[in-house]
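A.B. asks: below is the sequence, then the predicted model.
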Amino acid sequence: MSSTDPSTGGPLTDDGLVQLLTPEGERVSHPDYDARVAHLTADDLRGMYRDMVLVRRFDTESTSLQRQGELALFAQALGQEAAQIGSGRALAAQDHVFPSYREHGVAHTRGVDLTEVLRLFRGVDHGGWDPVANGFHLYTLVIGSHALHATGYAMGVQRDGRVGTGDPQRDTAVAVYFGDGATSQGDVSEALVFAAVNNAPLVFFCQNNQWAISEPTTRQTRVPLSHRGTGFGIPSVRVDGNDVLASYAVTAEALERARSGGGPTFIEAFTYRMGAHTTSDDPTRYRSAAEEEYWRRRDPIDRLAAHLRATGELSPEFEAQVSAEADALGERIRTAVRSMGRPEAVSMFEHVYATSHPTVDAERAWFEAYESSFLDSASEGSHR
């Protein structure tokens, strides 16, 4: 089965996808979701375009920095900008997000300085932003584990009386982002159980980019991934993840349901990872150039740009302004990363646990003795 030839009813089918913008940028009507975007102005759409362009520039600059040896690793969100910016812009200030490690667009919408994201990929620390201030948790590299963290947080919000009060400044939703590969992890299934039976105010946002590293979605399921939510009794929806308007609309609905006490929702954003899984991956070994070209023609930024041009809302002056802003961001990223320095190797033992842990303490002591042995040898003139 190929993503360029989706089979009806299978995991790569186009059937049932919520779409408001076609790949050519034409606005199409949807009876259930038109009202969700009716309030969006041309300025709002230009803001979404700007966000996606800036996040893509962040991706390309970060990838280049990794190739230059300035970052240990980087995970691109290339091609997934619409799913992230659309859903991220639907969040309220009091909502809280649990990301995996590819949610750079969502981080941007939550006010996280993207240069701080790179502290993790440079190995400086575990994350350079305040999760409480931004309503955006630190990145999680363990696949699927944060779905449980998000569920627990959502249950806590519920028990704190911050759901279903009718106060739009108080009612809170939680969102957790993960990929298609994470749906095969037990942690996600357990999270779905707890969220469903506790009616937790949680949105499960699955970015189905069709590749769990080199494992295709067709090796993970025989039906659309949204069915997994339905199987746990959770309302579920499939959305065209390359359509920023549709991604905004379905997420806005799900968040409203969560805040009002209606419980969890499972969203499958059907998109495509245009880049590699990470900078240590070579996607040419497991997917074809034809497949990549098929999805390149469905680029989420090009789609919104085509719509804005067709409606006379994307002037050359605005495009030039955004391009200049992207250039400035690229320069700031390069400068910020190179000024971060390199942490002492022993710092890896810090912040593993909130309090002292005997195993970690012992490992740190061994490592310090090991490193000092080289210094001792050097002072004795040894070349070993």
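C.D. replies: Done, it's in. Residues are numbered from 1 along each chain as shown.

A.B. asks: use CA for all of it now, contacts and neighbours both
C.D. replies: Fine.

A.B. asks: and the longest helix belonging to the chain, what's buried?
C.D. replies: Scanning the chain for the longest helix, with DSSP state H as the assignment, gives helix 42-67. For helix 42-67, a neighbour-count test (16 or more other Cα atoms under 10 Å) marks 45-46, 48-59, 61-66 as buried.

A.B. asks: ok, second structure coming up, stack it against the first:
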Amino acid sequence: MSTPQDWTPPTSTDSHPGHDHVVAGLKGTDEGGADLVQLLTPEGERVPDPRFDAYAADVDVEMLKNLYRDLVLVRRFDREGNALQRQGQLGIWVPLLGQEAAQIGAGRAMAPQDMAFPSYREHGVAWTRGVDPTDLLGIFRGTDHGSWDPKAAGFHLYTIVIGNQCLNATGYAMGQKFEGRVGGDDGEATICFFGDGATSQGDVHEGFVWAAVYDAPVVFYCQNNQWAISEPTERQTRVPLYKRAQGYGFDGIRVDGNDVIACLAVTRWALEECRTGNGPVLVEAFTYRMDAHTTSDDPTRYRLADELELWKLKDPIERVRVHLVRSLGVEPEFFDGVQAEADALAARFRQHCVDMPAPAPDRMFSQVYAEGSPAVDAQREAFLAYHASFEGV
């Protein structure tokens, strides 16, 4: 198997016509650059970082076991979602394979009072916010827009329009500031999740501008998985994405998105900055999309198999497992128990998909505004009356 040290870049792109980016070498051979924050290497070695060690000081063996459990369970139900789509039970599925650490680390860094605005791939963040995985199924089965309460979970509904959630997140964060909910240990912050492809969208830049001008307490968390569907990152930007923050006047940082400890520590720092009035912050989680963009995509048409093999060496789950075994002496029984729990979760996930009931027809009128609206209430009543007119037909 190739490694970053011994792999020789191809001299032509005959096997993938038009994809001249491969001439420069496989994506990820630079390991993310010298500025990458990393606390756990791909080989499972814990490395010190003077700036961020304090933000991971509580990551003892028990906490790391819990993080490992998160990673495994999220990957397991994600794989089940993929299988359900292939079997015709879901219209589409958006896999997160390879991005588990970027999401679990960031999600576990959040405080209960914080608010997250996801795109459509943040199944791992949803898990950390207490959203049952089965509540995600309706989106991809076409029955609803998500069956959780965003306010209770601190996790907004999925946003399908690329980058649009950055405007929503910025507006919400501005509200947190204007209402005096920022400052101190119990202060609030917002975190917005998006991918590298979204950074080419106007909504993202508008969100950056407004957040910077109003010092909004929002963490912009970019999961750079190297591909915007079939478009490589180097065709979207001439500089590392985290450096774009400089142009807006706020801090940016790049973290190893396959290192759950580093993602936890860096996101804790970023949220603390925002919570204490020093936001916004841009975090670039340097990771890799190990599967297709969605189940309607075929990544073999635009990326090389060697690239995927290279990133398998950096698997976010395996490095935690190796560290738990070699450095912390965790016994096999723990891993067997986690796998059994993951299999049970997958079975429940599948059964819920098959048995999923249709939602109440007027549920679309819920969660429209923070408070009740006479106009929406009137629309709900008119809709219910119209719906009832078909009874018995």
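C.D. replies: Here it is on my side, so go on. In this text, all values refer to a predicted model and were calculated from it rather than measured experimentally.

A.B. asks: Provide the TM-score value for the superposition.
C.D. replies: TM-score for the superposed chains, counting by TM-score structural alignment, normalised by the length of structure 1: 0.88, backed by 365 aligned residues with a Cα RMSD of 2.9 Å.

A.B. asks: about what we covered before: which part of structure 2 lines up with the longest helix of structure 1?
C.D. replies: Counting by TM-score structural alignment, helix 42-67 of structure 1 lines up with residues 61-86 of structure 2.

A.B. asks: what packs against the longest helix of structure 1?
C.D. replies: Secondary-structure packing of helix 42-67 of structure 1 (3 or more Cα pairs under 8 Å, 6 or more residues apart in numbering; DSSP states H and E): helix 81-90, helix 104-109, helix 300-310, helix 316-338.

A.B. asks: can you lay out those helices as a markdown table showing distance to residue 38 of structure 1 and mean neighbour count?
C.D. replies: Formatted as a markdown table, the helices and strands packed on helix 42-67 of structure 1 follow (distance: least, Cα to Cα, whole Å; neighbours: other Cα atoms under 10 Å):
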| stretch | distance to residue 38 of structure 1 | mean neighbour count |
| --- | --- | --- |
| helix 81-90 | 13 | 27 |
| helix 104-109 | 20 | 25 |
| helix 300-310 | 15 | 20 |
| helix 316-338 | 23 | 15 |
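
A.B. asks: in TSV: these, plus distance to residue 233 of structure 1.
C.D. replies: Converted to TSV, the helices and strands packed on helix 42-67 of structure 1 look like this (distance: least, Cα to Cα, whole Å):
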stretch	distance to residue 233 of structure 1
helix 81-90	22
helix 104-109	27
helix 300-310	31
helix 316-338	43
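
A.B. asks: figure out which of those helices is closest to residue 268 of structure 1.
C.D. replies: helix 81-90 (9.8 Å; Cα to Cα).

A.B. asks: which residue numbers in structure 2 go with that closest one?
C.D. replies: With TM-score structural alignment as the criterion, helix 81-90 of structure 1 aligns to 100-109.

A.B. asks: that stretch vs structure 1, average distance?
C.D. replies: Superposed on structure 1, stretch 100-109 of structure 2 shows a mean distance of 0.6 Å to its aligned residues (mean Cα distance after the TM-score superposition for structure 1).

A.B. asks: distance between that stretch and the chain's centre?
C.D. replies: Stretch 100-109 of structure 2 sits 7 Å away from the centroid of its parent chain (Cα atoms, centre = their mean, to the nearest Å).

A.B. asks: what comes into contact with that stretch?
C.D. replies: 67, 70-71, 74-75, 122, 124-126, 128-129, 223, 257-265, 267-268, 271, 285, 287, 316-317 (Cα atoms under 8 Å, 6 or more residues apart in numbering).

A.B. asks: burial count for the closest residue to residue 46 of structure 1 other than its chain neighbours?
C.D. replies: What sits nearest to residue 46 of structure 1 in space, not counting adjacent residues and going by Cα to Cα, 6 or more residues apart in numbering, is residue 314, at 7.4 Å. Number of residues near residue 314 of structure 1 (other Cα atoms under 10 Å) recorded here: 20.
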